[in-house]
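S.K.: Have a look at this prediction, sequence included:
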Amino acid sequence: MSRAPSLPSPAGPARAALGVICGVMLFAMMGLTVVDVIGRYLFSAPLTGATELTEILLACVIFIGLPAVSLDDEHVTVDLITGKLPAAIQPFRRAILLLASGVVLAVIAWRLWAHAGQIAGYGGTTNSLRLPVAPVAYLCAICTGLAAGITFAAAMRPPRD
């Protein structure tokens, strides 16, 4: 018996946009690295600030990707014991784990926001390019907060097949 096709998720466009943003940032990191390596080894002139830009882009990719992973409910899990639990317990186990994960993400978002405020307070910048670091920290906090909200919402909906 075949199942009827499911309706597209309203989170689909958001997930796609996050994926495109992360892909562009990964491509930019790759380009920076190629230009830096070529400049360093062929011309003895590395790209100034390439390491800083790569670090900032990497942080952005990780934290922008976090809501995307939460939307897809694709966090890494290990089920050595839980897979052997009775099927009737699985929805409750899933909800409890998602709630716990949401709490952890919310705490991380809160601490990132506080840390971003400290960085903004003393005007933290990168070493060579003097780029402000606080906006990146605020972005990380916001993305983690979004992931926490998505995770809490996932705990309230029925599990997928």
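M.R.: All right, it came through fine. Residues are numbered from 1 along each chain as shown.

S.K.: C-alpha only now, for contacts and for neighbours.
M.R.: Fine.

S.K.: What is the burial count for residue 142?
M.R.: Using other Cα atoms under 10 Å, the number of residues around residue 142 comes to 19.

S.K.: so which helix or strand takes in the residue nearest to residue 94 when sequence neighbours are not counted?
M.R.: Once flanking residues are discounted, residue 94 sits nearest to residue 155: 7.2 Å by Cα to Cα, 6 or more residues apart in numbering. Assigned by DSSP states H and E, residue 155 falls within helix 134-156.

S.K.: Second structure for comparison follows:
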Amino acid sequence: MHATAWALRRAVETVMAVFLMAMVALTFADVIGRRLFAAPIYGAHDITEHLMALVVFCGLPLVTAAGAHLTIDLLDRLVAQRWMGWWRALTAVLVVGLLALLAWLFVRHGLNAGRISEVSQALRVPREPLYLFMAASFALSTLAAAAIALTGPMTDPEDTHEEDPL
């Protein structure tokens, strides 16, 4: 199971890197085309908008699996105490539930977008696959949140460097 989780993580990281590189290349080409040749790339805004969503939603399961979501450490000393285990368990259940709810809502929204043929403005790119990708991202995040609730955050076995005390 652990090896499968790491293979999945590497696959998601690779897909995210490809989307990010495509977004950078498109933006670079669009700026060069606009500035030097007065010919911007038609639909670059639409494509960039979709790529940005893909990058963000590729990152969501990675951040969830690492337990790296933003947190407020104001009450960490209190919550870390043994008798507050119920609170940590309740929080984990709520996070898993909310992520699952969001996955379900995005599936519904994606199917609805397909039913009404929702498309982007300039290029008329169908939105259904994007919404379903977001749903899949939330579903993976749900699984990751459930896994870290049971086992703790995923730490990279290859990450053996010590933190610099400075």
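M.R.: The structure has been received and is ready for your questions. All values derive from a computational prediction rather than experimental measurement.

S.K.: Wait, the residue nearest to residue 94 of structure 1 touches residue 95, no?
M.R.: Yes - assessed by Cα atoms under 8 Å, residue 155 of structure 1 is found in contact with residue 95 at 4.6 Å.

S.K.: Please, where are all the helices along structure 1?
M.R.: 12-42, 50-72, 90-122, 134-156 (DSSP state H).

S.K.: List the buried residues of the second one.
M.R.: Think helix 50-72 of structure 1. For helix 50-72 of structure 1, burial by neighbour count (16 or more other Cα atoms under 10 Å) applies to 50, 52-54, 56-61, 63-71.

S.K.: looking at structure 2, where would I find the counterpart of it?
M.R.: Mapped onto structure 2 using TM-score structural alignment, helix 50-72 of structure 1 spans residues 44-66.

S.K.: try the last one
M.R.: Aligning helix 134-156 of structure 1 against structure 2 (TM-score structural alignment) gives residues 128-150.

S.K.: once aligned to structure 1, how far is that stretch on average?
M.R.: Aligned to structure 1 and superposed, stretch 128-150 of structure 2 gives a mean residue distance of 1.3 Å (mean Cα distance after the TM-score superposition for structure 1).

S.K.: which one in structure 1 is aligned with residue 33 of structure 2?
M.R.: Match for residue 33 of structure 2 (TM-score structural alignment): residue 39.

S.K.: pretty sure that match contacts residue 48?
M.R.: No - assessed by Cα under 8 Å, residue 39 of structure 1 is found out of contact with residue 48, at 10.0 Å.

S.K.: Who has more neighbours out of those two?
M.R.: It is residue 39, of residue 39 of structure 1 and residue 48, that has more neighbours when counted by other Cα under 10 Å, with 14 against 11.

S.K.: any idea how far the closest residue in space to residue 154 of structure 2 that isn't next to it in sequence lies from residue 97 of structure 2?
M.R.: Ranked by Cα to Cα, 6+ apart and with sequence neighbours excluded, the top spatial neighbour of residue 154 of structure 2 is residue 66, at 5.2 Å. For residue 66 of structure 2, the distance to residue 97 of structure 2 equals 18 Å [Cα to Cα, to the nearest Å].
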